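Trainee: here is the input, now give the coordinates:
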Amino acid sequence: MTRFVIYTPLYRENSGGIIVLHKLASLLRAMGHDVKIWPQQKPAIYELATVPGWKKAVLWAKWRALGLLGRKDLRSPYRLSVARHKDINDSIVLYPEIVAGNPLRSSKVVRWLLNKPGAISGVVDFGENDLFFFYQEKFNDWALNPDTNNRLTVTELMSDTYVSENTGTRNGQCYMVRKGKNRALDYHDKNAVRVDGVSHKELAKIFNECKYFICYDPYTMYCRYAAMCGCIPVVVPENGVTKEEWRPEIYNRYGIAYGWDDVPWAVETRPQLMEFLSESERRNEELARNFVATVEKRFSD
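Mentor: Coordinates of the predicted model:
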């Protein structure tokens, strides 16, 4: 049994990065490992030496006193345990790439590249002995991690929610901006419905009504959720980025159009996408086992 502490924000159902961090913790726990999360909002003991750290501590104490940590929108559906300071020394600590430095001062650090380093935070601050894993090849920094086997892709399908229930006529468009907020938002019809921040249950309903889902964020699970509901996802192409550069692995392009001209591809390859997704739990476990074997080998001493 290996001990892990996963550093993650509190759960939010509309954040793909947070979802997969919590999902990974649940998956490793199911494999028999001791796994706890460290909420990013909880101050580490070393942070108390700074003014921002004390402010963080006061806010965390206030949230606990008011019972806000039990709020439905912040409560992880995986029922994960929160780590204490004494758990850190004996554990491997995993940070997503947006975390700068080593807040928990762990001697065993894994970085999970859920996006290109610096793409979200603008900061790249890693340790020289960190072990890197990437969510997909597009996010890997080959200078930091030259090992192609260090892939850790975890998917949460929410297949009980995202189901195609409309076999009749579909009309109109919905669209999502997310990380595409700095792009020109001119690819959708003026009557299209914006779905940023919509709950998964309501979004599944909208996906079952609309014919097209226009997505300004080129990398999000929501495109697959749309396809699962029978809606055609259309990713707005990035200037100067080819389809193959956008998603180097062909299986990551199944069922998704990269621009309007690619809609026939999305329709034709939807069955391949459904088949690929049906194998996702098996792949989750396979990649998680490889992850554990790799980190155990690195940190065995």
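
Trainee: from now on I want contacts and neighbour counts done on CA atoms only, so please keep to that.
Mentor: Noted.

Trainee: now do the helices in this structure.
Mentor: According to DSSP state H, the chain carries its helices in the segments 16-30, 51-66, 85-88, 200-207, 222-228, 243-246, 263-268, 270-278, 280-298.

Trainee: contacts for the fourth one, please.
Mentor: Translated: helix 200-207. By C-alpha atoms under 8 Å, 6 or more residues apart in numbering, the surrounding residues in contact with helix 200-207 are 13-14, 161-163, 174, 195, 213, 225-226, 229-231.

Trainee: including neighbour count, could those go into CSV?
Mentor: Rendered in CSV, the data for the contacts of helix 200-207 read as follows (neighbours: other C-alpha atoms under 10 Å):
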residue, neighbour count
13, 18
14, 16
161, 16
162, 22
163, 18
174, 25
195, 17
213, 29
225, 23
226, 28
229, 23
230, 26
231, 28
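
Trainee: now the two most distant members of those residues.
Mentor: The largest separation in the contacts of helix 200-207, counting by C-alpha to C-alpha, is between 13 and 230 at 21.5 Å.

Trainee: ok, the residue nearest to the spatial centre of the chain to residue 232 distance?
Mentor: Closest to where the C-alpha atoms of the chain average out (C-alpha atoms, centre = their mean) is residue 17, at 2.5 Å. Summarising the geometry, the distance separating residue 17 from residue 232, computed by C-alpha to C-alpha, to the nearest Å, is 23 Å.

Trainee: again with residue 35
Mentor: Look at residue 35 and residue 232: by C-alpha to C-alpha, they are 38 Å apart.

Trainee: next: residue 57.
Mentor: The value you get for residue 57 to residue 232, if C-alpha to C-alpha is used, is 45 Å.

Trainee: so those two - more neighbours on which side?
Mentor: residue 232 (26 against 19; other C-alpha atoms under 10 Å).

Trainee: tally of neighbours for the nearest residue to that one once chain neighbours are set aside?
Mentor: Take residue 232 and drop its neighbours on the chain: the residue closest to it by C-alpha to C-alpha, 6 or more residues apart in numbering is residue 212, 4.7 Å away. One way to gauge burial is a neighbour count; for residue 212, by other C-alpha under 10 Å, it gives 24.

Trainee: another sequence for comparison is provided below:
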Amino acid sequence: MSELETVFFAKRRNPYYVVAPRYVRTSAGIKVLHFLCHALNRMGETAFLIIYPHSPPYLSTHPALNTPLLTKRVMDYHRESGLTPITIYPENMRGNPLNAPFVVRYVLNYAGLLGGDEAYPESEYCISYSEAIAATVPRSRHTIFVPASDPQLFTPPPAGTKRQGGCFYAGKYKYYHGGKTSPVTEGMEEILRDRPDAQTPDQIRDLFRRCEVFYCYENSALAIEAMLCGCPVVFLPNEHFTDLIGKAELGTYGYVWGDDPAGLARAKETVVQARERYMELFALAEQEVRRFVDGTQAAVQQVTYDEPMSDAYVPKIKASERYFSVVRTIWLMVRERGLLYTANVIKNRLKSGRIKLYEA
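Mentor: Just a heads-up that it's a prediction; the model follows:
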């Protein structure tokens, strides 16, 4: 007899726990983690977010994404059901703070650059964000370049629009590393992030639509968004920016490495192809996520779930909420089925130890 295929019952699949900070539109790395969780659920897997550092639930996720937050109740259900979670950490988290039985390390940036460990144990299932990063990660199993910029928002201006001037971004380079910007960007409008005076996504899009060139001092999704708007990009290398993370994925279209007039001319000529290339990345990413699912579901079969994971970063049911839930359930049962029926149910469940907050 074949396995029952229906939408009414959940598949017995090992779940995915994705550890990520709260959703922030200005961080490509954070968006990638949330998008991965969303994609896994869209593919029919079971995936949850663990928000670290802690953030109130109503501020933690994007309302349009299928990214449920993991709870203690769900963790207990998975363990009692014999399911081993596949926990995905970004590269900037040290070690295995949740005591996860099966660890996936998603290396989104060069190891140790933004915190975290500089090397990963052989027990971890490592995956990389790009080919450039994968080349620096021993035993990287998959390269999953999740497109984090929205090509529906960042679009070219109407045909015939006249472009003039330029703009630049030097977020981490200027405000984190204390770097000095080049004279080439002097007097240009600066794109700001995570500040009260920062531009909105619509304002950034409009800026890219009217500028002739965008100068970028670091790896940033803003460069992709500029090219999606038909604005060529000049990457300005510095001591903190020596390589382009997505060069293999983006190809050679729409940008130039270094302030070279000939290179900029070519970037202007090929920026339309940059958008075409980017659109192809969605299908490639989906294929790789499916291979990742096959690989992790097979590998986790060899792992035993002996010690419970830490629930330090997941919401828990308070004692008062537990008490209210039990009282409300009993009251509803009395109202609908009567006192004698309710008393018998409670007696039988106490005897069998089946009083829980959920039923398997």
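
Trainee: and the TM-score between these chains?
Mentor: Aligned and superposed, the two chains score 0.81 in TM-score terms (TM-score structural alignment, normalised by the length of structure 1); 272 aligned residues with a C-alpha RMSD of 2.6 Å.

Trainee: before we move on, the earlier item: which one in structure 2 is aligned with the residue nearest to the centre of structure 1?
Mentor: With TM-score structural alignment defining the correspondence, residue 17 of structure 1 maps onto residue 29 in structure 2.

Trainee: for residue 80 of structure 1, same thing?
Mentor: Alignment of residue 80 of structure 1 against structure 2 is given by TM-score structural alignment, with residue 67 as its counterpart.

Trainee: buried ones in stretch 201-210 of structure 1?
Mentor: Along stretch 201-210 of structure 1, these residues count as buried under the neighbour rule (16 or more other C-alpha atoms under 10 Å): 203, 204, 205, 206, 207, 208, 209, 210.

Trainee: I should have written stretch 235-249 of structure 1 there, sorry.
Mentor: The neighbour-count check on stretch 235-249 of structure 1 (16+ other C-alpha under 10 Å) flags 235, 236, 237, 238, 243, 246, 247 as buried.

Trainee: quick one: which two of the residues you listed are the most distant?
Mentor: Pairwise distances among the buried residues of stretch 235-249 of structure 1 were taken by C-alpha to C-alpha; the largest, 13.1 Å, belongs to 236 and 247.

Trainee: where do the strands of structure 2 begin and end?
Mentor: Defined through DSSP state E, the strands belonging to structure 2, from first to last, are 16-20, 47-51, 86-90, 103-107, 125-128, 140-143, 166-169, 189-190, 213-216, 233-235, 255-257.

Trainee: so where is the first one in structure 1?
Mentor: Following TM-score structural alignment, the partner segment of strand 16-20 of structure 2 in structure 1 covers residues 4-8.

Trainee: mean distance between the matching stretch and structure 2 after superposition?
Mentor: With mean C-alpha distance after the TM-score superposition for structure 1, stretch 4-8 of structure 1 departs from structure 2 by a mean of 0.2 Å once superposed.

Trainee: how about residues contacting that stretch?
Mentor: Residues from elsewhere that reach stretch 4-8 of structure 1 (C-alpha under 8 Å, 6+ apart): 18, 21-22, 25, 33-40, 83, 87-88, 91-96.

Trainee: follow-up on the earlier one: closest to residue 189 of structure 1 out of the contacts of helix 200-207 of structure 1?
Mentor: Nearest to residue 189 of structure 1, judged by C-alpha to C-alpha, of these is residue 174 at 8.8 Å.

Trainee: show me what the closest one lines up with in structure 2.
Mentor: Going residue by residue (TM-score structural alignment), residue 174 of structure 1 aligns to residue 167.

Trainee: how far away is that match from residue 259 of structure 2?
Mentor: In this structure, residue 167 of structure 2 lies at 14 Å from residue 259 of structure 2, with C-alpha to C-alpha as the measure.

Trainee: also residue 162 of structure 2?
Mentor: 22 Å.

Trainee: who has more neighbours out of these two?
Mentor: Under the neighbour definition other C-alpha under 10 Å, residue 162 of structure 2 and residue 259 were set side by side, and residue 259 has more, 15 against 11.

Trainee: residue contacts, the more buried one?
Mentor: Under the criterion of C-alpha under 8 Å, 6+ apart, the contact list for residue 259 of structure 2 reads 234, 235, 236.

Trainee: conserved subset of those in structure 1?
Mentor: For both residues aligned by TM-score structural alignment, their matches' C-alpha atoms under 8 Å, a contact is called conserved when the aligned residues also meet in structure 1; among the contacts of residue 259 of structure 2 this holds for residue 234.

Trainee: okay, the contacts of residue 259 of structure 2 in TSV with distance to residue 41 of structure 2 next?
Mentor: TSV is the format used below for those (distance: C-alpha to C-alpha, whole Å):
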residue	distance to residue 41 of structure 2
234	37
235	36
236	38
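
Trainee: just the contacts of residue 259 of structure 2 now: which is nearest residue 299 of structure 2?
Mentor: Closest approach between these and residue 299 of structure 2, by C-alpha to C-alpha: residue 235, at 39.7 Å.

Trainee: mind listing what the closest one touches?
Mentor: So residue 235 of structure 2 contacts 215, 216, 217, 218, 255, 256, 257, 258, 259 (C-alpha under 8 Å, 6+ apart).

Trainee: ranking those by neighbours, who comes first?
Mentor: Each of these was scored by neighbour count (other C-alpha under 10 Å); the top score is that of residue 255, with 30 neighbours.

Trainee: hmm, residue 233 and that one touching each other?
Mentor: Yes - when contacts are counted by C-alpha atoms under 8 Å, residue 255 of structure 2 is listed as touching residue 233 (4.5 Å).

Trainee: overlap of the contact sets of these two?
Mentor: Once C-alpha under 8 Å, 6+ apart is applied, the residues that residue 255 of structure 2 and residue 233 both contact turn out to be 227, 264, 267.

Trainee: now, of these, which are buried?
Mentor: Members of these that pass the buried threshold by neighbour count (16+ other C-alpha under 10 Å) are listed as 227, 264, 267.

Trainee: quick check: the second one vs residue 245 of structure 2, distance?
Mentor: When you say that, I think you mean residue 264 of structure 2. As judged by C-alpha to C-alpha, residue 264 of structure 2 and residue 245 of structure 2 stand 20 Å apart.

Trainee: got it, and residue 15 of structure 2?
Mentor: In this structure, residue 15 of structure 2 and residue 245 of structure 2 are 30 Å apart, going by C-alpha to C-alpha.

Trainee: and for residue 66 of structure 2?
Mentor: Distance of residue 66 of structure 2 to residue 245 of structure 2, given as C-alpha to C-alpha: 27 Å.

Trainee: in contact with residue 270 of structure 1, which residues?
Mentor: 227, 254, 255, 256.
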